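>>> structural data only, the sequence is not supplied:
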């Protein structure tokens, strides 16, 4: 960590606190972990004070005990999403085919790899910046594809996916304006906007999931607490067997659904 005089730490923490950073001292410590010089530290602190997300300033996010590369314009993985990882890890087995749709930085796929070694990992995102970050995150352990949802995936995965995680955008369009400034202004709207009720992207994922999942395969997605019941209905209408899981400490809700093992229809 960069050595700096205590007086400079105090000056930077004061600057961040005045800019509205609640955990100013802790953020200065994170900046010190990434800065190489005092001049760079000052520049990074000023960027943070101007509203750039801390993770974009330092180039990484802490997620599930890992440092995940996060470049500008890439959605920052949230602590609550660690519940999605925990539920998915409980379903996955070594050598399973696991797909991370809307992968962003690739944090979910990387965290699953750490918990369940030997997975066959694929990830996709529609944003080139996200794919760039995810390819760094998953270098040597998984393939990352650029494109819209399933369109990005290799065709030979159809009907073979054991675990499909899709941390899709689920913020209702009208609620985006109410989000904190740094959440709204530093990632493309496509990473947040889930349509009128927040479930539009989940509907698209669920509609095609039965043709990509293998028999007995699972689809998992994070939703807001008040979206759980309508999200379960979305999954049910897609022909899947749905249920939900929650973690009060993380304020996290996950819906998951299984393609019936006796489903003889399979992929078209």
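Yep, it's here. All values derive from a computational prediction rather than experimental measurement.
>>> every contact and neighbour count from this point should use C-alpha atoms.
Fine.
>>> which strand or helix spans residue 111?
Element membership for residue 111 (DSSP states H and E) is helix 107-115.
>>> which other helices and strands contact the next helix or strand after that helix?
Once helix 107-115 ends, the next helix or strand along the chain (criterion: DSSP H and E) is strand 120-125. Packing partners of strand 120-125 (3 or more Cα pairs under 8 Å, 6 or more residues apart in numbering; DSSP states H and E): strand 97-101, helix 107-115, helix 128-137, strand 142-146.
>>> quick one: strand 120-125 to helix 128-137, angle?
Angle, strand 120-125 to helix 128-137, by axes from the mean of the first three to the mean of the last three Cα atoms, to 10 degrees: 160 degrees.
>>> could you give the separation of strand 120-125 from the chain centroid?
Distance, stretch centre to chain centre, for strand 120-125: 13 Å (Cα atoms, centre = their mean, to the nearest Å).
>>> and the contacts of that strand?
With contact meaning Cα atoms under 8 Å, 6 or more residues apart in numbering, strand 120-125 is reached by 95-104, 106, 109, 131, 134, 141-149, 152-153.
>>> which entries within the residues you listed meet the buried criterion?
96-104, 106, 109, 131, 134, 141-147, 149, 152-153 (16 or more other Cα atoms under 10 Å).
>>> the helix or strand hosting residue 163 - contacts with which helices or strands?
Per DSSP H and E, residue 163 falls inside strand 161-166. Under the contact definition 3+ Cα pairs under 8 Å, 6+ apart, strand 161-166 sits against helix 82-91, strand 97-101, strand 213-223.
>>> after the longest one, which helix or strand is next?
What that stands for is strand 213-223. Following strand 213-223 in sequence, per DSSP H and E, is helix 228-237.
>>> centre-most residue in the chain?
The residue lying closest to the centre of the chain (Cα atoms, centre = their mean) is residue 77, at 4.6 Å.
>>> wait, what's in contact with it?
61, 63, 105, 107.
>>> now swap in residue 186 and tell me
52-53, 72-73.
>>> switch to 6 Å and redo it
Listed by Cα atoms under 6 Å, 6 or more residues apart in numbering, the contact partners of residue 186 are residue 73.
>>> then the one 5 residues further on?
Residues in contact with residue 191 (Cα under 6 Å, 6+ apart) are residue 169.
>>> if I look at it, how far off is residue 247?
Look at residue 191 and residue 247: by Cα to Cα, to the nearest Å, they are 23 Å apart.
>>> take the one below as the second:
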């Protein structure tokens, strides 16, 4: 919730007070993180936070699965619930495995998988040039384009795991999202079509051509949309499985390509 008061001075107590007045629930923690910035930049950063800019965009990084992943303004901010996707995908991989972080955004999922699986061969792809530029700071092979069209043909049939956090907010629900998301994250990273699973259907249909026999597809979804995501997996020939983490409000559907 933006607040019209200006942040002046670098007194820690004053910064916390102003952040709390602006509606920041974790004002103390945010003040400590912002205070890592050079003193001559701190006032401006606090003012921008009070005005409603996301903390992660101001810091230039997001904490994800224990990593500080570089994050540029205007790029989708990965949610903590997406760590569940990483936790499910990582045990399916080992040194030499080939994985794809599809709709990668800043590359947080890919960076976390690389940290968890030494020797992993990781590719990533996104349609947003700003996201690709950002992810390229963390990942070795990031491709620009729409879904699988971004990938080189020689990856067909080679992927062991495809981990996906595609947009899944229904178009009609975008207006109900917090202002930080609506005002500072790209619409193309949020809008999943009329029912939110447009991209899940497209990805599930195309994935078998890119997975090796026995490979796995994992897609983050919501609890309410999970039946639609599972139906997309079934239509594409996958035996789907639902995974839920109630503590993080995280839902993932996975499927394995038949050998």
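Looks like it came in fine. Please read all numbers here as calculations on a predicted model, not as lab measurements.
>>> in structure 2, what stretch matches the following helix or strand past the strand holding residue 163 of structure 1?
Once the chain leaves strand 161-166 of structure 1, the next helix or strand it forms, by DSSP H and E, is helix 181-185. The alignment of helix 181-185 of structure 1 onto structure 2 (TM-score structural alignment) spans residues 179-183.
>>> that stretch against structure 1, how far on average?
Mean deviation of stretch 179-183 of structure 2 relative to structure 1 after superposition (mean Cα distance after the TM-score superposition for structure 1): 0.6 Å.
>>> what's next to that stretch, contact-wise?
Contacts for stretch 179-183 of structure 2 (Cα under 6 Å, 6+ apart): residue 54.
>>> buried ones in it, by neighbour count?
Buried-residue list, stretch 179-183 of structure 2, by 16+ other Cα under 10 Å: 179, 181.
>>> distance from the chain centre to that stretch, please.
15 Å.
>>> also stretch 231-250 of structure 1?
Using Cα atoms, centre = their mean, the offset of stretch 231-250 of structure 1 from its chain centre is 18 Å.
>>> so that stretch matches what in structure 2?
Here stretch 231-250 of structure 1 aligns to structure 2 at residues 229-248, judged by TM-score structural alignment.
>>> buried stuff in the matching stretch?
Those would be 229-233, 236-238, 240, 242-244, for stretch 229-248 of structure 2 by 16+ other Cα under 10 Å.
>>> out of those, which comes closest to residue 43 of structure 2?
residue 244 (41.2 Å; Cα to Cα).
>>> am I right that that closest one is in contact with residue 251?
Yes: shown here, residue 244 of structure 2 and residue 251 form a contact pair, counting by Cα atoms under 6 Å, at 4.6 Å.
>>> before we move on, back to that, what's the angle from the helix holding residue 111 of structure 1 to strand 142-146?
170 degrees.
>>> and helix 107-115 of structure 1 against structure 2, how far off on average?
With structure 2 overlaid, helix 107-115 of structure 1 shows a mean distance of 0.6 Å (mean Cα distance after the TM-score superposition for structure 1).
>>> any idea how many residues pack against residue 256 of structure 1?
23 (other Cα atoms under 10 Å).
>>> quick check, it in a strand?
Yes: Residue 256 of structure 1: assigned to a strand according to DSSP: H, G, I helix; E, B strand; the rest coil.
>>> quick check: it vs residue 66 of structure 1, distance?
From residue 256 of structure 1 over to residue 66 of structure 1 (counting by Cα to Cα), the distance is 24 Å.
>>> ok, residue 20 of structure 1 next?
27 Å.
>>> counterpart of residue 149 of structure 2 over in structure 1?
By TM-score structural alignment, residue 149 of structure 2 lines up with residue 151.
>>> need the contact list for that match.
Neighbour list for residue 151 of structure 1: empty [criterion: Cα under 6 Å, 6+ apart].
>>> can you list the buried residues in the helix holding residue 111 of structure 1?
Buried residues in helix 107-115 of structure 1 (16+ other Cα under 10 Å): 107-113, 115.
>>> same question, stretch 169-178 of structure 2
Buried, per 16+ other Cα under 10 Å, within stretch 169-178 of structure 2: 169-170, 174.
>>> export those residues to JSON lines and append columns for distance to residue 40 of structure 2.
Listed next are the buried residues of stretch 169-178 of structure 2 as JSON lines, based on distance: Cα to Cα, whole Å:
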{"residue": "169", "distance to residue 40 of structure 2": "39"}
{"residue": "170", "distance to residue 40 of structure 2": "42"}
{"residue": "174", "distance to residue 40 of structure 2": "37"}
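>>> count the residues that sit near residue 40 of structure 2.
Here the number of neighbours of residue 40 of structure 2 (other Cα under 10 Å) works out to 10.
>>> quick one: residue 151 of structure 2 from residue 176 of structure 2, how far?
For residue 151 of structure 2, the distance to residue 176 of structure 2 - Cα to Cα - is 34 Å.
>>> residue 244 of structure 2 should be in a strand, yeah?
Yes: read with three-state DSSP, residue 244 of structure 2 is one of the residues of a strand.
>>> ok, it - contacts?
250-251.
>>> and with 10 Å instead?
Contact analysis of residue 244 of structure 2 by Cα atoms under 10 Å, 6 or more residues apart in numbering lists 84, 221-223, 226, 250-253.
>>> of those residues, which pair is most distant in space?
84 and 226 (15.0 Å).
>>> now stretch 186-206 of structure 1: buried residues?
Under 16+ other Cα under 10 Å, the buried positions of stretch 186-206 of structure 1 are 186-187, 191-195, 198-203, 205-206.
>>> same thing with stretch 34-42 of structure 2?
34-35, 42.
>>> report the distance from that stretch to the chain centre.
27 Å.
>>> and stretch 220-230 of structure 2, by the same measure?
Worked out by Cα atoms, centre = their mean, stretch 220-230 of structure 2 lies 17 Å from the chain centre.
>>> how long is that stretch end to end?
Counting by Cα to Cα, you get 11 Å between the two ends of stretch 220-230 of structure 2.
>>> same check on stretch 85-99 of structure 2?
13 Å.
>>> check stretch 110-124 of structure 2 too.
7 Å.
>>> what residues are up against the equivalent of residue 26 of structure 1 over in structure 2?
With TM-score structural alignment defining the correspondence, residue 26 of structure 1 maps onto residue 29 in structure 2. Neighbouring residues of residue 29 of structure 2 by Cα under 10 Å, 6+ apart: 16, 35.
>>> again with the one 4 residues further on
Under the criterion of Cα under 10 Å, 6+ apart, the contact list for residue 33 of structure 2 reads 27, 55-56, 58-59.
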